[in-house]
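1. any chance you could fold what I've pasted below:
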Amino acid sequence: MASLPIFITAVANSADEPSFPLLFTWSTHDAEIKEVLVIPDDDWLHSATVEKNIQDINETQLYEFGYEAGDILAEWTSEFDTDAVYAIQPDELSLLVEATFDSKGLEPTFEVLNIFDWFEERGLDLHNEWASHGNPTPLELLPPDEQIASLLQIASENGLIEAPEREEDYD
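-> Just a heads-up that it's a prediction; the model follows:
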């Protein structure tokens, strides 16, 4: 079986003028969801601030619980064996991914593509599918982990991916 696609989302420092990430959330090739706060690079804070955001993430939390860009990039390098990841808002996410790589003087090793196109290429209209579930909240307004879980669930329910079976843990 081919590995599952990587679905990714982020929370930016600003809703109006995003320039750096506060949080990245992504699915893995075995359908797990990972989430990490990002410690701001000093250069980022010279040109922008951490504004109020939908997740209520503040600068103190980033420094206390976050990871530096280099650590995040190392994890992506070991986990992403793909040249494409998929996002609901690919332009904004590309900017945040580029900022993360750029903070270490690197070029992105993958492209951020539109998740709606991924579903459409497989014969499914994501907007219609989401609406048919009776969900009143648009996908892009869900908390990041719920957004990724919803995308995985829709893909799985429609036979677009086959999530790996999990071993039962018997104590």
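
2. CA only for contacts and neighbour counts going forward, please
-> OK.

3. and the longest strand for this protein?
-> The longest strand of the chain (DSSP state E) is strand 21-27.

4. so what secondary structure elements neighbour that strand?
-> Other helices and strands packing on strand 21-27, by 3 or more Cα pairs under 8 Å, 6 or more residues apart in numbering; DSSP states H and E, are strand 8-12, strand 33-37, helix 90-102, helix 144-157.

5. ok, residues contacting the longest one?
-> What it means is helix 144-157. Outside helix 144-157, the residues that touch it by Cα atoms under 8 Å, 6 or more residues apart in numbering are 7-11, 25-27, 31, 33, 35, 119, 129-130, 139-140, 161-163.

6. one more to put side by side:
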Amino acid sequence: MASLPIFMTAVANSSDEPAFPLLFTWSTHEAQVKEVLVIPDDEWLEQHRIEPNALDLDEQQLYEFGYEASDILAEWINEFDTDVIYTLEPEAISLLIEAVYDIKGMEPSFEVQGIHSWFEERDVDLDDAVAQLGQTTPLHLLPPDELIIQLLQIAVEHGLIDPSDIPAIED
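-> Okay, the predicted model is just below:
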């Protein structure tokens, strides 16, 4: 079976005018869920501020528990052997990914596409699949790790990925 897709989401510094990421959450080809806080670059903070967000992330937490852009990029370069990453909000996530790459003078080696298209290409309506699970919270309002887990579960339940490839999801 082909390697699993990478699903990604993020939390930005602002919900109205996102300019840089505070947190990235993604699935791996082994169906693990990874999450990383991002230490804001000085250049980002010169032009933008960190607004209140759903996860209550603040600058102190980012500096205390976060990782520099170079560390995140090293992990992604090592881990993402794919041309495409799928996300619920492709335009917003692309902007945040590009901010991390731009600060290091690099460009992403992958494109960001909508998660709905990944499911549609496999004849699954994501919105219907969410409703069938009894999920009443819209996907975009789920915490980042829960969103990624939900997407993986839907893919398993519709036979799009092999459950034996996903140790974190119990049948």
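
7. from the helices and strands packed on strand 21-27 of structure 1, which stretch is densest packed?
-> Ranked by mean neighbour count, these are led by strand 8-12 with a mean of 25 (mean count of other Cα atoms under 10 Å).

8. let me know the angle separating that one from helix 144-157.
-> 160 degrees (axes from the mean of the first three to the mean of the last three Cα atoms, to 10 degrees).

9. now do strand 8-12 of structure 1: which elements does it pack against?
-> Other helices and strands packing on strand 8-12 of structure 1, by 3+ Cα pairs under 8 Å, 6+ apart, are strand 21-27, strand 84-87, helix 90-102, helix 144-157.

10. can you tell which of those is closest to Phe65 of structure 1?
-> Checking these against Phe65 of structure 1 by Cα to Cα gives strand 21-27 as the closest, at 10.8 Å.

11. in structure 2, what range does that closest one match?
-> Using TM-score structural alignment, strand 21-27 of structure 1 corresponds to residues 21-27 of structure 2.

12. count the neighbours of Asp16 of structure 1 for me.
-> Applying other Cα atoms under 10 Å, we find 8 residues neighbouring Asp16 of structure 1.

13. now it: how far from Glu79 of structure 1?
-> 31 Å (Cα to Cα, to the nearest Å).

14. picking that back up, once aligned to structure 1, how far is the match of strand 21-27 of structure 1 on average?
-> Mean deviation of stretch 21-27 of structure 2 relative to structure 1 after superposition (mean Cα distance after the TM-score superposition for structure 1): 0.1 Å.

15. returning to that earlier point: which outside residues touch the longest strand of structure 1?
-> 5-13, 33-40, 57, 62, 96-97, 99-100, 144-145, 148.

16. please, which helix or strand holds the residue lying farthest from the centre of structure 2?
-> Ranked by distance from the centre of structure 2 (Cα atoms, centre = their mean), the top residue is Glu46, with 25.3 Å. Using DSSP states H and E, the element containing Glu46 of structure 2 is helix 42-47.

17. after that helix, which helix or strand is next?
-> As assigned by DSSP H and E, the chain's next helix or strand after helix 42-47 of structure 2 is helix 59-65.
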